[in-house]
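*Asks:* Test case, fold it:
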Amino acid sequence: MKQKRINLIVLTGLVVVLLGLIICYLTVDSGGNWDYILPLRSKKLLAFCIVGITTTVATISFQTITGNQILTPSILGLDSLYILFQTMVLFVYGNSHLLLADRKVNFLVSVALMVIASGFLYLFIFKNHHTNLYLLLMLGMIAGTFFKSISTFMQVLMDPNEFDKIQGKLFASFNNIDVSILALTILVGSIALFFLIRKNAVLDVLHLGREQAINLGVVVEKELLQILVLISILTAVSTALVGPITFLGFIVANLTYRIFKTYQHFWLFIGGSLLGIVVLLIGQLLVERVFHLTTTVSVVIEFIGGCYFIFLLLKERKQG
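*Replies:* You can find the predicted model right below:
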């Protein structure tokens, strides 16, 4: 009960901070141009919410089923697969092809490819080598490197104008969000979130380990497949909307574990989602007010996330 009260207090504090950041982001330096400022910033704010929630929930769930708090869904090579798909379509068909011209079709195909790829990894890694996390890490990195190498090769051969177009998809950006896919993103993401959050009790049990979960009556193979597909959909939704952000989920998930000292995923999901939006808003405010838009929020998050990742590795090594 004491820990529950502490979690409620922390959640309340996060809500207050988030509301303050939202008000600050929507109103600072508006110059009274509300007809222009509010629609523009509200669109970005909605994207922050979508990316913060989907990335955080996907990462926490993935770390639970792998039993490792350093791994993220990007280790499966989904981000690299997304970039490869965008590059290949542009390289083979050009700008005018339906897969690039129609953002809704592009979004749906991108999500489908990432889900299929994750299903393939499940069948050939999780199912047969579920205890070998190093194999998962190795094959994920190999697949990601392979996809990036092919993408880079095609980008070198591209026309400069086409290369300039694909550059916008290599880094996450909240500045040019396509409003036409926001509704589709919310729909697909909400459905995946609904089913994944419903499995919070199953994830609580899986947190204890595979053998314990089996002893407690969980059909592990079935649950892992369903959870991995939902994680892939959430990762794909975030990536297809703004582009790849490798370290966002890693930062937010590990901060969530340290703030909410609990194994219950109900608290981790809610607290982590709020924290994810807070991190994105702080990053965007830094980009706009400190760096004066000379960089992007993804670059700031990747830099901080990389430093934090190295810190945790050194800490684990020292403890080992």
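
*Asks:* Going by C-alpha atoms from here, please, whenever you check contacts or count neighbours.
*Replies:* Fine.

*Asks:* how far is the host helix or strand of residue 144 from where the chain is centred?
*Replies:* Here residue 144 sits within helix 133-157, counting by DSSP states H and E. Helix 133-157 sits 18 Å away from the centroid of its parent chain (C-alpha atoms, centre = their mean, to the nearest Å).

*Asks:* Nearest the middle, which residue of this structure would you pick?
*Replies:* residue 55 (2.9 Å; C-alpha atoms, centre = their mean).

*Asks:* Leaving out chain neighbours, which residue sits closest to it?
*Replies:* Among residues not flanking residue 55 along the chain, residue 249 sits closest, at 5.4 Å (C-alpha to C-alpha, 6 or more residues apart in numbering).

*Asks:* give the contact list for the one you found.
*Replies:* Residue 249 makes contacts with 55-56, 58-60, 72, 276, as judged by C-alpha atoms under 8 Å, 6 or more residues apart in numbering.

*Asks:* Residue 309: which of these is nearest?
*Replies:* residue 72 (11.4 Å; C-alpha to C-alpha).

*Asks:* want to put them side by side, so please do this one too:
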Amino acid sequence: MEYILKDKKSKKVIILLLLLDIMLIAAFLLPGLTPKNFHFFMPRRITKILAVIIVSYGIGYSSLIFQTVTNNHILTPSVMGLDSLYLFIQTFIIFVAGSQTLSQMIGYKHFIICVGLMIFAACILFLLLFRGSSKNVYFLILTGMIMGSLFNGMATFMQVLLDPNEFAVLQGRMFASFNNINSNLVGISILIIILVCIISVKDLPYLDVLLLGPENAISLGVDYKKLILKTLIICAVLVSVSTALVGPITFLGILIVNLARHMLGTYSHRSLSFGTTFLGILFLTGGLLVTERIFKFETTMSVIINFIGGIYFLYLMLKERKR
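*Replies:* Below is the predicted model:
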């Protein structure tokens, strides 16, 4: 009976979030449109909203399943060092070939290089992890954090040696931006997201069982090792696509996943995946409205999201400490 009540509550919250998303999207798309400027502004605004949906699902769902795998509500896929690798790739390109080369790589080439290298690095890490029987998920986290620190250190070293003008170009890639998105890349990203959805939807019941712990999941017939490896690869793909499309947003995942858990009051990954996606759309669309209509592009949206997410992260840390 209690589960049924919680399920009804989660459905109501999801519907409410969806309605709020529709209202915010309409508030972003429609104001200021006239018959003369419609064909100029509307395609650009739609591209931004599509990117918001892609990033919301990519970061939200990857953070949700990563926390399930690690059995920790504070960790996110960023501990695997993929954000640091993205920053290192941008810095390395400018350091070796100059900012002009990076500026020219705005299409498929740059996207494929970033996504390919991030997925390749993650897969190498996972294969090394699962080759030995004594290694576990916590070994992955430790290795990912070390690799992330390594990439950050190398990127910082090269940034110090850069010309100030080239560093200014690099700085534009260090923060998430929805203003210069290639519409062709949005199409590829949507195809990748749909493919990941189809592959991962079968695993949602198994992820629910995984919340009982590895031993209980194995005793109930879950192929633990295969599920963990598959889930981590999906995490790597989603984070890589989202980061390569708009740039890194560090605290978005931890913010929307934990808020979704609190608001929905359920452990069902099916419900939580909808909740995290809709919350992500709510925060990102709201962030676009604030940065464009209120701050007039004087600040970036990632600064606002990371500020709110950072405060919430500190709240979670203090909350866990009191337990």
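
*Asks:* care to give me the TM-score?
*Replies:* Aligned and superposed, the two chains score 0.92 in TM-score terms (TM-score structural alignment, normalised by the length of structure 1); 317 aligned residues with a C-alpha RMSD of 2.0 Å.

*Asks:* Helix, strand, or coil at the residue nearest to residue 55 of structure 1?
*Replies:* Secondary structure state of residue 249 of structure 1, per DSSP: H, G, I helix; E, B strand; the rest coil, is helix.

*Asks:* before we move on, what about residue 296 of structure 2?
*Replies:* Per three-state DSSP, residue 296 of structure 2 ends up coil.

*Asks:* Residue 45 of structure 2 versus that one, what's the distance?
*Replies:* Distance, residue 296 of structure 2 to residue 45 of structure 2, using C-alpha to C-alpha, to the nearest Å: 16 Å.

*Asks:* Neighbour count for the two, which is higher?
*Replies:* Each of residue 296 of structure 2 and residue 45 has its neighbours counted (other C-alpha atoms under 10 Å); residue 45 has more, 17 against 11.

*Asks:* Aligned against structure 1, show me the partner of the more buried one.
*Replies:* Under the alignment (TM-score structural alignment), residue 45 of structure 2 pairs with residue 41 in structure 1.

*Asks:* Surely that match and residue 26 touch.
*Replies:* Yes. At 6.2 Å, residue 41 of structure 1 counts as touching residue 26 under the criterion of C-alpha atoms under 8 Å.

*Asks:* if we can go back for a sec, what's the residue nearest to residue 55 of structure 1 aligned with over in structure 2?
*Replies:* Match for residue 249 of structure 1 (TM-score structural alignment): residue 253.

*Asks:* where along the stretch 151-300 of structure 2 do the helices fall?
*Replies:* Chain-ordered helices for the stretch 151-300 of structure 2, with DSSP state H, counting those that start in this stretch as the definition, fall at 164-174, 183-200, 204-210, 214-219, 224-246, 252-264, 269-289.

*Asks:* Of all the ones you listed, which one is nearest residue 301 of structure 2?
*Replies:* helix 269-289 (5.5 Å).

*Asks:* what's in contact with that closest one?
*Replies:* 10-11, 13-14, 17-18, 20-21, 24-25, 28, 49, 52-53, 55-57, 60-61, 64, 204-205, 207-208, 252, 256-257, 260-261, 264, 266, 301, 304-305.

*Asks:* That one vs structure 1, average distance?
*Replies:* Helix 269-289 of structure 2, aligned to structure 1 and superposed, deviates on average by 1.0 Å (mean C-alpha distance after the TM-score superposition for structure 1).

*Asks:* corresponding residues in structure 1 for that helix?
*Replies:* By TM-score structural alignment, helix 269-289 of structure 2 lines up with residues 265-285 in structure 1.

*Asks:* now swap in stretch 218-232 of structure 2 and tell me
*Replies:* Taking TM-score structural alignment, stretch 218-232 of structure 2 hits residues 214-228 over in structure 1.

*Asks:* buried sites along the matching stretch?
*Replies:* Buried residues in stretch 214-228 of structure 1, defined by neighbour count with 16 or more other C-alpha atoms under 10 Å: 218, 220, 223-228.

*Asks:* Just tell me what residue 3 of structure 1 corresponds to in structure 2.
*Replies:* So residue 3 of structure 1 corresponds to residue 6, using TM-score structural alignment.

*Asks:* count of neighbours near its match?
*Replies:* 15.

*Asks:* Buried by neighbour count: which residues of the helix or strand it falls within qualify?
*Replies:* Assessed by DSSP H and E, residue 6 of structure 2 sits inside helix 2-29. Across helix 2-29 of structure 2, burial judged by 16+ other C-alpha under 10 Å covers 7, 9-11, 13-14, 17-18, 20-21, 24-25, 28-29.

*Asks:* Also stretch 119-131 of structure 2?
*Replies:* So stretch 119-131 of structure 2, judged by 16+ other C-alpha under 10 Å, has buried residues 119, 121-123, 125-126, 129-130.

*Asks:* still on that earlier bit, just list the residues touching the match of residue 45 of structure 2, thanks.
*Replies:* Per C-alpha under 8 Å, 6+ apart, neighbours of residue 41 of structure 1: 25-26.

*Asks:* what's the next secondary structure element after the strand or helix carrying it?
*Replies:* Take DSSP H and E as the rule and residue 41 of structure 1 turns out to sit in helix 34-66. Going down the chain from helix 34-66 of structure 1, the next helix or strand is helix 78-93, by DSSP H and E.

*Asks:* Provide the aligned range in structure 2 for that following helix.
*Replies:* By TM-score structural alignment, helix 78-93 of structure 1 lines up with residues 82-97 in structure 2.

*Asks:* For residue 120 of structure 2, what is the corresponding residue in structure 1?
*Replies:* So, by TM-score structural alignment, residue 120 of structure 2 is matched to residue 116.

*Asks:* what's around the residue lying closest to residue 15 of structure 1 once chain neighbours are set aside, how many residues?
*Replies:* Leaving aside its sequence neighbours, residue 15 of structure 1 sits nearest to residue 274 (C-alpha to C-alpha, 6+ apart; 7.1 Å). Neighbour count of residue 274 of structure 1, defined by other C-alpha under 10 Å: 22.

*Asks:* how near is residue 274 of structure 1 to residue 252 of structure 1?
*Replies:* Relative to residue 252 of structure 1, and taking C-alpha to C-alpha, residue 274 of structure 1 is found at 10 Å.
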